[in-house]
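Colleague: Next comes the sequence, and after it the predicted model I'd like to discuss.
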Amino acid sequence: MSLPAEAVGALESFQAVGSWEQRARLLMQWGERLPPLADEDKVEANLVQGCESLVWLVGRLSDGHWQFAASSEARMIRGLVALLLARVNGLSAAELQAVDLPDWFNQLGLSRQLSPSRSNGLNAVLQRMRELSRT
């Protein structure tokens, strides 16, 4: 499966930095670039269940391709969610089902920094995306 252009860009920038400090800074920058969600989207119905931090997720289908937007109060989570969005935006529902989350964060060199609770949270976000794509 080919990667969306934004995901390729993410991979290139993360693979270009060596240290964890540089990677962490890059992660925060990705989080800061995440467009803010409208207040009307920050409602209970859009809250992802299974995340320790509050994460809101909205998705819409456009010409057979999914576009997601998300927000979180936690800086680290915002960065991780931004990288997840880079990986999944523009995919079809079938491609979305095939996304391998651990592999994606492994390629970015971030898997060691994913605590079990962060990993579970990101899996919950991806699961929610898959649920939305099935409706």
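Modeller: Yep, it's here.

Colleague: Going by C-alpha atoms from here, please, whenever you check contacts or count neighbours.
Modeller: Noted.

Colleague: Kindly provide the distance from the residue nearest the centre of the chain to residue 90.
Modeller: Closest to where the C-alpha atoms of the chain average out (Cα atoms, centre = their mean) is residue 84, at 2.2 Å. Residue 84 sits at a distance of 12 Å from residue 90 (criterion: Cα to Cα, to the nearest Å).

Colleague: what's the answer for residue 71, then?
Modeller: Look at residue 71 and residue 90: by Cα to Cα, they are 18 Å apart.

Colleague: the more surrounded of those two?
Modeller: Regarding residue 71 and residue 90, a neighbour count based on other Cα atoms under 10 Å identifies residue 71 as having more, with 25 against 22.

Colleague: this is the other structure I want to compare:
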Amino acid sequence: MAQEPFEEVVETFEFLDDWEDRYRHVIDMGKAMDPLDDALKVPATKVDGCASQVWLHPKIEQGILTFDGESDAMIVRGLIAVLKALYSGLPVAEIGKVDAVAELGRLGLNEHLSAQRSNGVRAMVERLRQVAAAAA
């Protein structure tokens, strides 16, 4: 079972019947995030494997992962917000145990993202797992 912020996303998605509404909700989640400081948009924070430009800035404090992110694509920015709900606040030892494919599947994202977007999500998940594994 995912943590509470992600469960709230799942509940919202269950309430929204139409995929277009869900898509808009993901975009709105991204718009609600604070922008990433331009000084953090550097090669070290850029995620390779995404069709859009994506930056993730993970932080680990007292063994807990949090991160901020940004993308030049609205839907990808929203997907970063979804991943924040899934991962941010978890102990680094738990990050690798999260089945991102299954959890995101609960939202129906697997069927509604393009292959490029799905690859980008996988690249973001892999980056978070690498950071957590290095810190564990």
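Modeller: All right, it came through fine. Every value quoted in this text rests on a predicted model; they were computed, and no experiment measured them.

Colleague: quick check, residue 56 of the first structure in a strand?
Modeller: Yes. Remark: residue 56 of the first structure belongs to a strand, assigned using DSSP: H, G, I helix; E, B strand; the rest coil.

Colleague: Correct me if wrong: it contacts residue 73.
Modeller: No. With contact defined as Cα atoms under 8 Å, residue 56 of the first structure does not count as touching residue 73 (9.6 Å).

Colleague: Pick out whichever of these two has more residues nearby.
Modeller: Neighbours per residue, other Cα under 10 Å: of residue 56 of the first structure and residue 73, the larger number sits with residue 56, 21 against 11.

Colleague: Quick one: end-to-end distance for stretch 103-118 of the second structure.
Modeller: Across stretch 103-118 of the second structure, the straight-line distance between its terminal residues is 14 Å, by Cα to Cα.

Colleague: Identify each buried residue in that stretch, please.
Modeller: If you call a residue buried by 16 or more other Cα atoms under 10 Å, then stretch 103-118 of the second structure has these buried ones: 103, 104, 106, 107, 108, 109, 117, 118.

Colleague: likewise stretch 85-95 of the first structure?
Modeller: 85, 86, 87, 88, 89, 90, 91, 92, 93.

Colleague: Identify, from the residues you listed, the entry nearest to residue 9 of the first structure.
Modeller: Nearest to residue 9 of the first structure among those: residue 86, at 8.9 Å, using Cα to Cα.
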